[in-house]
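# quick check, what structure comes out for this input:
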Amino acid sequence: MTPFEDFSFFIYLLIPIVPAVLLGILGAAGKVRAMWVLLSTLGMLLLIGRPLSVLYQMIGYLMFQWIIVRGYLSYRLKAQDKNLSSIFYLVIFLSILPLAAVKLNPTVIELGFWQTVVGFIGISYLTFRTVGILMEIRDGLIKEVQLPDFISFVLFFPTLASGPIDRYRRFVADLDKPLNRREYGELAIQGMDYIFRGFLYKFIIAYLINKYWLDPLNHSFGFLPTLQYMYAYGLYLFFDFAGYSAFAIGVSYLMGIRTPINFDKPFISKNIKDFWNRWHMSLSFWFRDYIYMRFVLDSAKKKRFRNRYTASYIGYILLFGIMGVWHGIQPQYVLYGFYHAGLMIGFDYLDRQNKTRKFWGKGPVWDLLAILVTFNFVMFGFLIFSGRLF
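Purely as a prediction, here's the structure:
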């Protein structure tokens, strides 16, 4: 069963949520709430992981990642050479290997006489969480990882399927943090607000867009139908995904976990950088922190490029190229990634040139124009992403 896809899932949600609310009202200690988060996550895993073959894959995947994390943490704590990169790259490779196998062959992998369906819902987001732990272990920010916390973090059921992507240290801090009745009450009210917003976005607005605008265009071709499809698909994608994210955040809040938000009014962005600070924020910030910034800083440290902008531009190509391939190896996803890399590079160049040549000015009219231009560039990117052009 896919989380938040139909109303029956919300009936099952009452099983973990009702006791969580009671614990919050009673002001239960952080350890008690942490135990309930763990038990709830394991219990909901039995529901989400149906059929049993999928459940077995998820458990096997979790144990595989746990061995990698524990092994690398033990190595880092004992190793004399803390900067040895070969071991780090090896564990990163091993951690993303199952995801790479899914992306390259999403149906079946043959293992001798035995065949298994590879991949399960949420494997991409689970991989991001474990890779984030490995990177912060390398940075010396994580000194210990307990198995119960690891399970709760990686498999946290509200965010299992499609995020948002949390960070281990922040998540564990919420697990351990004591909440009195007033603090939990405020958090629960915010959580209910997110849940109602999720119903509005996903089950009303996204449904209406899909039924009365997007779906009829699936059989109409030509310039004008494709233009309409571009806007319909972009808006549907936002409201459907933002609705899901609102559900995930709202349920997390009811469980006492402040899962980070994923969307912040992305369609009022004034430029493409502003857009990526508002759209799918947990993913874009993850890529920014763990890929782009590390590449740029490492390039500056090793003096790879004479021009400091070169490292930034190659970093954008690397970041969005990987982001595109992460969605899939089909042409539309790869092109989507490079399209946004080009937008980021182009905007950065024009923004620097604008300081002397004044391509655009300031004020409400310019802001509105910037929003409209950015909106249309973004929508064309969604048209590429949709695969309709292919």
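# going forward, measure contacts and count neighbours with C-alpha atoms only.
Noted.
# once you drop chain neighbours, what's closest to the most centrally placed residue in the chain?
For the chain, the residue nearest the mean C-alpha position is L283 (3.9 Å; Cα atoms, centre = their mean). In space, and not counting its chain neighbours, L283 is closest to I165: 6.3 Å by Cα to Cα, 6 or more residues apart in numbering.
# tell me which element the residue nearest to the centre of the chain is part of?
Assessed by DSSP states H and E, L283 sits inside helix 281-287.
# ok, residues contacting that helix?
G163, P164, I165, D166, P260, I261, N262, F263, W276, N277, L319, M323 (Cα atoms under 8 Å, 6 or more residues apart in numbering).
# please apply the same query to stretch 68-86.
So stretch 68-86 is contacted by F88, V91, L94, S95, T130, I133, L134, I137, R138, K143, E144, V145 (Cα under 8 Å, 6+ apart).
# please give me the structure for this one as well, since I'd like to look at both together:
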Amino acid sequence: MTPYENFAFFSWMLIPLVPAIFLGLLGVSGRVRTLWLIFSTIFMLGLIYRPATSLLQATGFFLWAYLIVHFFLRFRQSEKGKQVQNLKRVYYLALVAAILPLVLVKLNPLAVSWGIWKSPIGFLGISYVTFRTVGTVIEIRDGLIKEVKFLDFLAFVLFFPTLSSGPIDRYRRFLGDIEKKLTRKEYGDYLADGIDYVFRGFLYKFVIAYLINKHSLAWLNTVHTGAATFQYMYTYSFYLFFDFAGYSAFAVGVSYILGIKTPENFNKPFISKNIKDFWNRWHMSLSFWFRDYIYMRFVLDSAKKKRFKNKYTSAYLGYLLLFGIMGIWHGTALQYIVYGLYHAALMVSYDWLERKNKIHKFWGTGKFWDGLAIVVTAHFVFFGFLIFSGRLF
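Okay, the predicted model is just below:
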């Protein structure tokens, strides 16, 4: 059963949510609320992962992830782990081990077509639980996480509201919400916001996205003229936003009802004034994750080791690395790789133009220029979604 895909899922979800609401309104907090959250996750996983093989795969992945995190944390705190070279080797080994199942899943279509292997791994949400595991390993490496309890890590990695569509949370932030003692009034605010998000999700996914697909996108998928492709670019872009933003609104809303303040994923992305602004507004949890754990670390490490004479080279290669990985994360099909490279090129081009504009003044300031920037940025983004859709390939 795919989360938020039909009304049957919402009906089943009332079983864990109604008691959670009563617990919150009665002011019950602490470990009782945490245990109910864990029960809720286990109960919903039993519905989501059908047949049982999927549940076994998800359980196996979690145990694998916990062992990686547990043993890396113990090593980090040991005498050997305090030596830089030893820590670095084990750190990279832990990262590879955490990412390996996802890599096998992403490469599986190519492997099958080449007749190499067929991966037995591959369950709903493997990308998002991998990000949570990798982020935890990195924060252990940085000395930010001192303890990882089994049940807390279970609740975090397999948290059912955000399992299949995000947003991507961080362990320390999630743990802070679990341990926070909410008053009756604080939970009441969470509940009101959560219900608002859920209704917004219904509007986005089951009304707007549904109508766009039924009355425009479905027809455009059968027509392949130049004019139809141009119209498809706009239609698909808005469909993608409302469908994905609907999923995210559901995830955030249900999280709030359970007392977890899951971070936002969208912030009016189509009013972005440049491509950097867009990635600060679109799928924010993913873009911030890649920024913090890939881009910034690559740039800072390059500066520390003086890899490049020009300081902008590391930034530009960082964009290529970031968006290249992001593209492959979506899949190994050509459109996803090109989509990633396209956005890397946009980021590099904008950065270069922004620096040149300080000297040559290609554009100015004010409402006119802001409006023009929004329109131009939106069209670059829409063309990127056209690439992403695979229509051009």
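# sorry, back to before: filter the contacts of stretch 68-86 of the first structure down to the buried ones.
Among these, those buried by neighbour count (16 or more other Cα atoms under 10 Å) are F88, V91, L94, S95, T130, I133, L134, I137, R138, V145.
# which ones are touching the third one?
For L94 of the first structure, the set of contacting residues under the criterion of Cα under 8 Å, 6+ apart consists of I68.
# how about 6 Å then?
Taking Cα atoms under 6 Å, 6 or more residues apart in numbering as the criterion, L94 of the first structure is in contact with no other residue.
# what's the match for it in the second structure?
The equivalent of L94 of the first structure in the second structure is A97 (alignment by TM-score structural alignment).
# now, which of the contacts of stretch 68-86 of the first structure sits nearest A29 of the first structure?
Each of the contacts of stretch 68-86 of the first structure was checked against A29 of the first structure using Cα to Cα; the closest is V145, at 20.6 Å.
# quick one: map the closest one onto the second structure.
Aligned partner of V145 of the first structure by TM-score structural alignment: V148.
# mind checking the SS state of that match?
Of the three states, V148 of the second structure takes coil under DSSP: H, G, I helix; E, B strand; the rest coil.
# gap between the residue nearest to it when sequence neighbours are not counted and L203 of the second structure?
Once flanking residues are discounted, V148 of the second structure sits nearest to H70: 7.0 Å by Cα to Cα, 6+ apart. As judged by Cα to Cα, to the nearest Å, H70 of the second structure and L203 of the second structure stand 42 Å apart.
# under the alignment, what does the residue nearest to L283 of the first structure map to in the second structure?
Per TM-score structural alignment, I165 of the first structure is aligned with I168.
# how far away is that match from V103 of the second structure?
I168 of the second structure is 18 Å from V103 of the second structure, by Cα to Cα.
# neighbour count winner among the two?
Legend: neighbour count by other Cα atoms under 10 Å for I168 of the second structure and V103, higher for I168 (27 against 14).
# element containing F305 of the first structure, please.
Residue-wise, F305 of the first structure maps onto no helix or strand under DSSP H and E.
# pretty sure Q115 of the first structure belongs to a strand, no?
Yes: assessed by three-state DSSP, Q115 of the first structure belongs to a strand.
# residues in contact with it?
For Q115 of the first structure, the contact set (Cα under 6 Å, 6+ apart) is empty.
# and the gap between the residue nearest to V148 of the second structure and F153 of the second structure?
In terms of Cα to Cα, H70 of the second structure sits 10 Å off from F153 of the second structure.
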